[in-house]
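Asker: Could you look at this predicted model? Sequence included:
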Amino acid sequence: MALTQINFDGIVGPSHNYAGLSLGNVAATSHKGNMSYPRAAALQGLAKMRHNLQLGLKQGFFVPLARPDCSFLAAMGLGNNAETLVDRSGAERALVAAAWSASAMWTANAATVSPAPDTADRRCHLTVANLITMPHRAVEWRDTLRQLELAFGNRDHFAVHAPIPPSFGDEGAANHMRMATYHASAGIEIFVYGRQGGRFPARQHEQASRAVARLHRLDPARTLFVEQQPAAIEAGAFHNDVVAVANGDVLFCHEQAFVQAEELYAAIRRLLPGAHIITVPAASISLADAVASYLFNAQLVTLPAGGMALIVPDEAWQSPNVRRWLDDMLATNGPIRQVLPVDVRQSMANGGGPACLRLRVECDPVHVDARFLLDESKADQMEAVIARTWPEQIAPDQIGTQALHNSVVSARRELLTALDLDELA
C-alpha cells in the first residue's frame, strides 16, 4: 500500500459572508456585519493549495455545498421568496443567514478520519460530523456525506459512515489528532472533547468521540480520550485545533490545551517512544494571543525531503510574541524545521485558519476519485472560474436577495461543470 497523507481543502464558496453565526468563535463574531470578499477568499484558499503542491505534498479538494440551502429555509417556514427574505430581522434574519453560510469550506469539520493501519478491517474509515451545535453547520452533513461517498467510493479501501446521532455533538477532525512514526505505520488516535457549562458551548461530546472510535474499529489500547481545558474554550478555542496540532511523531500544543495534560503526554510517550511533545508556555504566548494569531490552527506537514514544516497564517507570523517564540523554536533545530506563512485573511476573519480549511486523509491516492485530486492544470481551471464568476464582495444586506441568489448558484454550477462533478449539483 502506497499510503500517503492528502490534504483535502474546502474551496471557499461564492456566498462567503460575515454573519457572525458562530458563538464562541471570537473572530467570526467580532467581524459580524463586515463586507466580505468571496472571490479573494477562494483565491487565497487556492493559493494555499498551490503552495502545498509546490512543497511536494499531495493535495485534494472538496467543492462548496449548494447555497442558499432552500430546503432548510422551507423547513423553517421561510420559503425562498427574495422579497420576503431580505425584510427579515432578529432570529429570522439569522436563519436566513444560516441558509447562505459558506462554512463547509472548513473541511476539518467535515469528518473524522482513521487510516487503514489503525483499523481492524484495514480500511480507511471516515465518519461525517453532525455539527449539531450551530444551526448553520448542522445542515451540512447530508451534502458532505454525499461528497465523501463519491470521493472515497472504493468500498474495498474506504468505509464512509453517516453521522453520530444528534444527541451527541461531533465536529469532526478539528477535535481529533493522530500520531505515528510514519504515515503508513499503526498510530495513536487522540480524541479531544469538552464539558458543557461554560460561557461558550463545548462542541465535541465525549460520547460522540467514543462512538466514532468504535465505528472505526480502533484498537482501544492505542486510542486516547482527553478533555479540552475549559479555559481554552472560554478564550475562544472552540475546537481543539485552535490550541493543538499533531503530525507524525510530533504534538505541538499550548500549555493550557488539555485537562490532565501530563497524563496524556505520558500515554503518548509510552505508546510512541521517541515522540516529540512541544508545549508553548502561557508565559510566552497567552491563550488570547494563541486564539488571535491562530498559531496552532496551522498545518504541520512532513516534507518529502524530510523534516517538518509548520504552515501558519500571516497573522501568527506578524504577531511579535508568536514570531519571537517561533524564531526561538527554529533555533533549537528540533523536529519542526521550517515555518511557512500563508495569506488566508478572508477565512481568518470568519474564524478559520490553514488547519480549518483542510481534512487530512492518509490513504493510497490511486483509490481516491481522481476528480477530487489537485494538480496545476486543475488549479488553473478553478482559478479561471472563480475569477470570472465568484462575487467580488457581499454586503450584509445582500444576503437573501434574488440577484445574489442567482449569482452564487450560477457560479457554483460553473465550477462543478469545469471539474466534471455535475452529479453534485
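Answerer: Happy to help now that I have it.
Asker: contacts and neighbour counts: CA atoms only from here.
Answerer: Fine.
Asker: in the stretch 251-400 of the chain, which spans are helices?
Answerer: 261-271, 287-293, 314-317, 320-331, 345-348, 376-389 (DSSP state H, counting those that start in this stretch).
Asker: do you know which of those helices lies nearest residue 107?
Answerer: Comparing those against residue 107 with Cα to Cα, the closest turns out to be helix 345-348 (12.2 Å).
Asker: Using neighbour counts, pick out the buried residues of the closest one.
Answerer: Across helix 345-348, burial judged by 16 or more other Cα atoms under 10 Å covers 345, 346, 347, 348.
Asker: from the chain's centre, how far out does that helix sit?
Answerer: 13 Å (Cα atoms, centre = their mean, to the nearest Å).
Asker: just stretch 267-276 next, same as before
Answerer: The answer for stretch 267-276 is 26 Å, by Cα atoms, centre = their mean.
Asker: which other residues reach it?
Answerer: With Cα atoms under 8 Å, 6 or more residues apart in numbering as the test, stretch 267-276 has contacts from 180, 181, 188, 222, 249, 250, 251, 335.
Asker: Might you report the residue contacts of the second one?
Answerer: Counting by Cα under 8 Å, 6+ apart, residue 181 makes contact with 187, 248, 249, 272.
Asker: what about it, distance to residue 189?
Answerer: 13 Å (Cα to Cα, to the nearest Å).
Asker: Can you identify the element that follows the one helix or strand residue 59 maps to toward the C-terminus?
Answerer: Using DSSP states H and E, residue 59 falls within strand 58-62. Counting by DSSP H and E, the element after strand 58-62 in chain order, helix or strand, is helix 70-75.
Asker: and that next one, what does it pack onto?
Answerer: Helix 70-75 is packed against helix 90-100, with contacts defined by 3 or more Cα pairs under 8 Å, 6 or more residues apart in numbering; DSSP states H and E.
Asker: let's bring in a second model and compare:
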Amino acid sequence: MIREINFDGLVGPSHNYAGLSLGNLASARNAGEVSRPRAAALQGIDKMRVNIALGLVQGILVPPPRPAHRWLAALGTDIASADPVIAANAMSASTMWAANAATVSPAPDTGDGKCHLTVANLKSMAHRSHEWPDTLAQLQLAFANPAFQVHSPVPPAFGDEGAANHMRLAPSHGEPGIEVFIYGVTGGPYPARQHVEASRAIARLHGLDPARTIFAAQSEEAIAAGAFHNDVVAVANGPVLFAHEKAFADRDALVAELAGRLAEFELVEVPDSEVPLADAIRSYLFNAQLVTPPSGEMTLVAPTECRDTPSVKGWIDRHLASNGAIRRIEFVDVRQSMANGGGPACLRLRVQCDPDKVDPRFLVDEARLDRIAAVISSCWPDEVAIGDIQRASLVKTVETARLSLLDTLDLGGLASY
C-alpha cells in the first residue's frame, strides 16, 4: 500500500549560522549569531513526534560527515588551514533541509512503475554543492529495493534544488497525479536556483507522462522578496494547492492548467492584501507541512512564527472557521532551523511508496526517536560560535557525535560517507 513518508533530515552537530545562503533572508539576518545544535536537533525530533501522533509514517536522513574532508582535499586544504569562508562551507549542516535532497516521482506517475528519486546537484551554493555524493549513498541504501530507482544528479550546468521546487497533486497518494516543476528565471538581486533544463531532464529520467507534467515559472517578485525556493510560497497535498497569490509568474495559466488536468483540483490561495508577501516569507506559512493523516482531516504543521505573526494567524483562523480544505493546524517550534532559513517543510523529503519496501533503519517510531534524542542530548554541542568552527575540539566533537548516531541506528556503513 502506498503511503506518504516524511523523511526528516536530522540536524547535524555542526549546525551554525554562517550566513552562506544568498537570497535566504533569515540566514543573512542571523549570520554570525551563536547557534544551538543540540536544541535544533531536539526541536526536529519533536516535530517528528507530532507527525507520528497524527498517524503519519515518519522517516529520517542522517547528517553527512562534517567537516567535508573530501571537498576540502579537492581544494588542496583542510579544516585547520582553510580560509574561514571555505571552512564555513565545509562545516555547513544544511543537509538538515531534506526537501533539497532529491526530486521524487512515485510509482503511479512513472513509465516503469517504480518510485524514482533524482538527487539534487545544489550547484548554486558552494556549501550545498558538495552534499550530493553523501545524499546519493544514503538514498541508495534506504531505497535499495527494486521498487525504487535512484538517479545521480543532472549535470551541474543546470541547477537543481530538489523537491523544494516540485509539487505533486493527485486524488490520493496511490493514484496517478500531476507533477508540477517550478523553475526560476531571474530574481532581481538573488539567483534563480532551479533551472527549467534540470526540471525537464528529471521528468524524462522519471518517465513522466507529458500530459500529466507541468512546468511553471516562479514569480520573480517572490524570489526577490526572499522565496529562494518555491516551497517558501506554495505547497501541495492531495488535490489541494495552497499558495500565496504572488507565488507564480503566471498564476492564472497554472491554475487553469491544473483545473483542466485534475478534476478534484482545489486552490487555497492567500491574497497579498490579507497576508503580505513579506509576512508569508518571514513566518514560513507555506513552508509548513500540508498533510493528510489517517483521520482524513487535512492538517497544516506550521512553525510557531505563523502563530506569532498577526496577519498570518488571522488568515489561519478565518480559514479554519470557514471549513475550508485545511481543517486543522499543529504549531511546532523549529526556531533554530527557522533562524537559518528553513521551516517544517524544508526539514523533510516526501516519498510516496510502500513503507515495507524501505530499509527499516530509516524509519522511526517513538522508541527509536527516544534513542536518537538520547544521543543528541549527550553528544551534540550545546552552542557553536562562528569563531569556533575550525577549532580541533569542535571538529572532534562533531565527528564523534555523528559516529555515535550511526552506531545507534546500525548505519555504520555510512561512516565514510
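Answerer: Great, that's in hand. Not measured: the values here are computed from a predicted model.
Asker: Residue 301 of structure 1: which of the contacts of stretch 267-276 of structure 1 is nearest?
Answerer: Within these, distances to residue 301 of structure 1 taken as Cα to Cα reach their minimum at residue 250, with 10.1 Å.
Asker: Can you tell me the centre-most residue of structure 2?
Answerer: Centroid-nearest residue in structure 2: residue 99, 2.0 Å away (criterion: Cα atoms, centre = their mean).
Asker: OK, contacts around that one?
Answerer: Contacts of residue 99 of structure 2 (Cα under 8 Å, 6+ apart): 162, 163, 164, 345, 346, 347, 348, 349, 350.
Asker: And the second one? What does it align with in structure 1?
Answerer: Okay, so that is residue 163 of structure 2. Using TM-score structural alignment, the equivalent of residue 163 of structure 2 in structure 1 is residue 173.
Asker: Surely that match is in a strand?
Answerer: No: counting by DSSP: H, G, I helix; E, B strand; the rest coil, residue 173 of structure 1 is not part of a strand but helix.
Asker: Which residue, neighbours along the chain excluded, lies closest to it?
Answerer: Closest residue to residue 173 of structure 1 apart from its sequence neighbours, by Cα to Cα, 6 or more residues apart in numbering: residue 112 at 4.5 Å.
Asker: next one: residue 131 of structure 2
Answerer: Nearest to residue 131 of structure 2 is residue 95, by Cα to Cα, 6+ apart, at 7.1 Å.
Asker: can I assume that neighbour sits in a helix?
Answerer: Yes: assignment of residue 95 of structure 2 by three-state DSSP places it within a helix.
Asker: Tell me the spatial nearest neighbour of the residue of structure 1 positioned farthest from its centre, not counting adjacent residues.
Answerer: Largest separation from the mean C-alpha position in structure 1: residue 83, at 34.3 Å (Cα atoms, centre = their mean). Leaving aside its chain neighbours, residue 83 of structure 1 sits nearest to residue 401 (7.3 Å; criterion: Cα to Cα, 6+ apart).
Asker: quick one on the thing from earlier: residue 26 of structure 1 is nearest to which of the helices of the stretch 251-400 of structure 1?
Answerer: When the helices of the stretch 251-400 of structure 1 are compared by Cα to Cα, helix 287-293 sits nearest residue 26 of structure 1, at 8.1 Å.
Asker: Provide the aligned range in structure 2 for the closest one.
Answerer: Under TM-score structural alignment, helix 287-293 of structure 1 corresponds to residues 277-283 of structure 2.
Asker: And the matching stretch against structure 1, how far off on average?
Answerer: Compared with structure 1 after fitting, stretch 277-283 of structure 2 has a mean deviation of 0.7 Å; criterion: mean Cα distance after the TM-score superposition for structure 1.
Asker: which residues touch that stretch?
Answerer: Residues contacting stretch 277-283 of structure 2 (Cα under 8 Å, 6+ apart): 26, 222, 225-227, 232-233, 244, 246, 286, 303, 305-306, 309, 311-312.
Asker: Give the full set of residues in contact with the aligned residue in structure 2 for residue 122 of structure 1.
Answerer: Mapped onto structure 2 by TM-score structural alignment, residue 122 of structure 1 lines up with residue 113. Listed by Cα under 8 Å, 6+ apart, the contact set of residue 113 of structure 2 reads residue 107.
Asker: quick one: which helix or strand includes residue 113 of structure 2?
Answerer: With DSSP H and E as the test, residue 113 of structure 2 turns up in no helix or strand.
Asker: Roughly how far does it sit from residue 176 of structure 2?
Answerer: Taking Cα to Cα, one finds residue 113 of structure 2 at 11 Å from residue 176 of structure 2.
Asker: And residue 401 of structure 2, by the same measure?
Answerer: 42 Å.
Asker: Have a look at the two and say which one is more surrounded.
Answerer: residue 401 (21 against 17; other Cα atoms under 10 Å).
Asker: What's the match for the more buried one in structure 1?
Answerer: Match for residue 401 of structure 2 (TM-score structural alignment): residue 411.
Asker: How is its match assigned, secondary-structure-wise?
Answerer: At residue 411 of structure 1 the chain is in helix, as set by three-state DSSP.
Asker: Hmm, residue 38 and it touching each other?
Answerer: No: between residue 411 of structure 1 and residue 38 there is no contact under Cα atoms under 8 Å: 11.3 Å.
Asker: what's the burial count for residue 375 of structure 1?
Answerer: 14.
Asker: what lines up against it once you look at structure 2?
Answerer: Aligned against structure 2 - with TM-score structural alignment as the criterion - residue 375 of structure 1 pairs with residue 365.
Asker: Quick check: buried residues in the match of helix 287-293 of structure 1?
Answerer: Buried residues in stretch 277-283 of structure 2 (16+ other Cα under 10 Å): 277, 279, 280, 281, 282, 283.
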